[in-house]
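*Asks:* the sequence isn't on hand, but the structure is:
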């Protein structure tokens, strides 16, 4: 178990999406959930996103994985980063669970890095919130203030920025956590062989929302309302300010109509950016077989990284799982909450849920799809 030592609600009020902060000894007696050689093994796999960043003077070379050997990189000035470790390494899930005081829809992934002395990725700005947890070793972190930071080399698409004046300059030790909201430049430098854990949270951009909304309207053959007005400008070559606002108001109206956006939003927010470790069994399970196994004290668990979401005030009874909609019938709100909030259903909870025909069918379907699995 990983237990945070700080007041999470006070953190949300004072720092969340507002200001960076160092949370000294946020984990007492921190134990690394994964070893460096195990992380290196994950980076050998084709389906797992990984990269090595090599520091060269004031530049950083990025090599995409998978990797078969690390000898060529030497003993200093490089860093291995592996994305979505929580999808592939179940022992890392308890560390993620410690941050479930924030909603699951925001959670992106657990990235783990192994860094040699002087290794790093350079000064950069992220468009998401991140908690950096220090494991073995020590790393020095600098965080700058928000501002008009110049992109390194003049590349507007690069996350790298020119050097900045730090407002935080700290050496993180085992169990320390550094929180950085979006938009703050930061840079880490490794002082000794180190393992670090980055837990990221992100929200959809306007581009993503508009793209998904447009696709949803097209798929459902809706959104046909057009702009109308009772007066026109006298100048034939002008679009009046009133009409500009009226046309854009058509989009704003969609935000007041849950039937237009709820399905789109649930599907979008339950998707993962990284591949999941699907756990399909050799033979499909039936409801009767599942009930028997649960009666024998089997538990039903989600695969790592799977998002199971419900929408408050949803107009339909349903769950959103991995970008798909799962309608349910004759299900109570308490049962929906249990399914959405619980990572592992013990035999008692599973037995109660399986007594509902709709939920039983859902759990059988999810297990056969490899999104849930049975364990002892």
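*Replies:* Sure thing, it's come through. Note that this is a predicted model, so its numbers are computed, not measured.
*Asks:* from now on I want contacts and neighbour counts done on CA atoms only, so please keep to that.
*Replies:* Fine.
*Asks:* tell me, what residue is most central in the protein?
*Replies:* The residue lying closest to the centre of the chain (CA atoms, centre = their mean) is residue 108, at 0.8 Å.
*Asks:* check which helix or strand covers that one.
*Replies:* Secondary structure assignment for residue 108, by DSSP states H and E: strand 107-115.
*Asks:* pull the distance from that strand to the chain's centre.
*Replies:* Its chain's C-alpha centre and that of strand 107-115 lie 10 Å apart, by CA atoms, centre = their mean, to the nearest Å.
*Asks:* just to revisit the earlier point, I'd say the residue nearest to the centre of the chain and residue 204 touch.
*Replies:* No. Counting by CA atoms under 8 Å, residue 108 stays clear of residue 204, with 11.0 Å between them.
*Asks:* who are the packing partners of the strand holding residue 108?
*Replies:* helix 36-42, strand 78-82, helix 85-88, strand 194-201 (3 or more CA pairs under 8 Å, 6 or more residues apart in numbering; DSSP states H and E).
*Asks:* tell me which of these sits most buried.
*Replies:* The highest mean neighbour count among the helices and strands packed on strand 107-115, using mean count of other CA atoms under 10 Å, belongs to strand 78-82: a mean of 25.
*Asks:* take a look at this one as well, against the first:
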């Protein structure tokens, strides 16, 4: 069981998306979620997103995985980064659970780093919130204040910057946590062989929301209302201010109507950036199969990284799963809420869930889509 050793309410009020904070011993008696050898093995898999960052004099080289061996990199000045560990390593679920004081739709992934002395990625700025938790070893972190910073080598496309004046300067040790909101420059440098974990939270940009809205309108053949006017400008070549405002009001009208945006948001925010380890069965489960598994003591598990989301005040009883909307009977709202809130169900809990035919049918659908599975 992982429990955070700080006041979550105070954190949300004073620090979340406002300013960085260092919390020493945030996870008392912390133990690494995965060994360095296991992490290296995961990075051999084609489906797993991984990369090695090699530190060079005043520069960095990024090599994309998968990797067959690591001897070429030597004993220092490099680090292995594996994205979405929670998709492939079931034991990380409890660790993720400790951060669910932030809603699931914001959660991006759990990235893990194995770093050799001197390994790092240089001073940079991210556009997402990140919690960095130190495992074995030590890393030196500096964090600067928000401001205008020159891009590295005058490259406007890079998140790397030339440098900053630190407002936090610390060596992280096992169980320490460093929270960094978007826009704050930071840099980590490895002092000893080290494992560290980054919990990332993202939110869509205006550009992404507009793009998703446009796609949704095209897919559903909606949003067909056209501009009409009550007056015309006296100058033929002029687009009057009132026409400009009325044209943009067509977009505002769509954005204010849940009928147009709710399904779009649910589908968009339930998707993952990284591949899921979907467990679609070779043969479809039946209700009888489910009962047999439960009778034999099986437990029910959600695959790692899967988001089950519900929209508050939704006009339809539905959940959004991996970019899909799945409707259900309003009579099983309590059971559906349990499915959304929990990652695992023990045998007794599973037996209770499948007693209701409508809940049984929903779970059967999720099993056959490969989103849930039975285990010991």
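*Replies:* Nice, I can see it. Note that the structure is predicted; figures quoted are calculated from it, not measured.
*Asks:* TM-score of the superposition?
*Replies:* For this chain pair, the superposition-based TM-score is 0.97 by TM-score structural alignment, normalised by the length of structure 1; 376 aligned residues with a CA RMSD of 1.3 Å.
*Asks:* out of the helices and strands packed on strand 107-115 of structure 1, the one nearest residue 323 of structure 1 is which?
*Replies:* Residue 323 of structure 1 sits nearest to helix 85-88 of all these, at 16.2 Å, using CA to CA.
*Asks:* which residues in the stretch 51-200 of structure 1 form strands?
*Replies:* 59-64, 78-82, 107-115, 129-134, 139-144, 166-172, 177-180, 186-190, 194-201 (DSSP state E, counting those that start in this stretch).
*Asks:* CSV for the ones you listed, including distance to residue 346 of structure 1?
*Replies:* Converted to CSV, the strands of the stretch 51-200 of structure 1 look like this (distance: least, CA to CA, whole Å):
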stretch, distance to residue 346 of structure 1
strand 59-64, 40
strand 78-82, 31
strand 107-115, 24
strand 129-134, 30
strand 139-144, 40
strand 166-172, 38
strand 177-180, 32
strand 186-190, 41
strand 194-201, 27
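*Asks:* wait, which of those is closest to residue 265 of structure 1?
*Replies:* Judging those by CA to CA, what sits closest to residue 265 of structure 1 is strand 107-115, at 15.2 Å.
*Asks:* now the closest one on structure 2. Mean distance?
*Replies:* Comparison of strand 107-115 of structure 1 with structure 2 after fitting gives an average deviation of 0.4 Å (mean CA distance after the TM-score superposition for structure 1).
*Asks:* what count of nearby residues applies to the aligned residue in structure 2 for residue 218 of structure 1?
*Replies:* Superposed on structure 2 with TM-score structural alignment, residue 218 of structure 1 falls opposite residue 218. Close neighbours of residue 218 of structure 2, defined as other CA atoms under 10 Å, add up to 12.
*Asks:* next one: residue 29 of structure 2
*Replies:* If you count neighbours by other CA under 10 Å, residue 29 of structure 2 ends up with 9.
*Asks:* can you tell me the SS state at it?
*Replies:* When classified by DSSP: H, G, I helix; E, B strand; the rest coil, residue 29 of structure 2 comes out as coil.
*Asks:* same check, this time on residue 288 of structure 1
*Replies:* Classified using three-state DSSP, residue 288 of structure 1 is helix.
*Asks:* and it, how far from residue 357 of structure 1?
*Replies:* Distance, residue 288 of structure 1 to residue 357 of structure 1, using CA to CA, to the nearest Å: 11 Å.
*Asks:* again, but for residue 29 of structure 1
*Replies:* Residue 29 of structure 1 is 45 Å from residue 357 of structure 1, where distance means CA to CA.
*Asks:* likewise residue 274 of structure 1?
*Replies:* Distance from residue 274 of structure 1 to residue 357 of structure 1, counting by CA to CA: 32 Å.
*Asks:* quick one, which of the strands of the stretch 51-200 of structure 1 is nearest to residue 369 of structure 1?
*Replies:* strand 107-115 (21.6 Å).
*Asks:* list the buried residues in the closest one.
*Replies:* 107, 108, 109, 110, 111, 112, 113, 114, 115 (16 or more other CA atoms under 10 Å).
*Asks:* just stretch 350-362 of structure 1 next, same as before
*Replies:* For stretch 350-362 of structure 1, a neighbour-count test (16+ other CA under 10 Å) marks 350, 351, 353, 354, 359, 360, 362 as buried.
*Asks:* in a strand, the third one, correct?
*Replies:* The one in question is residue 353 of structure 1. No. Membership of residue 353 of structure 1 in a strand is not supported by three-state DSSP, which gives helix.
*Asks:* my guess is it contacts residue 362. True?
*Replies:* No. Proximity of residue 353 of structure 1 to residue 362 does not meet the contact threshold set by CA under 8 Å, at 10.2 Å.
*Asks:* now do the shared contacts for the two.
*Replies:* Common neighbours of residue 353 of structure 1 and residue 362, using CA atoms under 8 Å, 6 or more residues apart in numbering, do not exist here.
*Asks:* which residues touch whatever residue of structure 2 lines up with residue 101 of structure 1?
*Replies:* Alignment note: residue 101 of structure 1 maps to residue 101 in structure 2; criterion TM-score structural alignment. The contact partners of residue 101 of structure 2, taken as CA under 8 Å, 6+ apart, are residue 8.
*Asks:* repeat for the one 5 residues further on
*Replies:* Taking CA under 8 Å, 6+ apart as the contact definition, residue 106 of structure 2 lies against 201, 202, 203, 269.
*Asks:* sorry, back to before: ok, now how distant is the match of residue 218 of structure 1 from residue 367 of structure 2?
*Replies:* Residue 218 of structure 2 is 31 Å from residue 367 of structure 2, where distance means CA to CA.
*Asks:* surely residue 84 of structure 1 and residue 96 touch.
*Replies:* No. Using CA under 8 Å, residue 84 of structure 1 makes no contact with residue 96, being 10.9 Å away.
*Asks:* on that earlier part again, next SSE after the strand or helix carrying the match of residue 218 of structure 1?
*Replies:* For residue 218 of structure 2, the element it lies in under DSSP H and E is helix 206-220. The helix or strand immediately downstream of helix 206-220 of structure 2 is helix 241-255, counting by DSSP H and E.
*Asks:* that following helix maps to which residues in structure 1?
*Replies:* The alignment of helix 241-255 of structure 2 onto structure 1 (TM-score structural alignment) spans residues 241-255.
*Asks:* list the contacts of the residue nearest to the centre of structure 1.
*Replies:* 199, 200, 201, 202, 272, 273.
*Asks:* what sits closest to residue 64 of structure 2 if chain neighbours are left out?
*Replies:* residue 51 (4.3 Å; CA to CA, 6 or more residues apart in numbering).
*Asks:* burial count for the one you found?
*Replies:* Using other CA under 10 Å, residue 51 of structure 2 has 19 neighbouring residues.
*Asks:* for it, what are its contacts?
*Replies:* Counting by CA under 8 Å, 6+ apart, residue 51 of structure 2 makes contact with 62, 63, 64, 65, 66, 80, 81, 82.
*Asks:* that's all I had, so thanks and see you.
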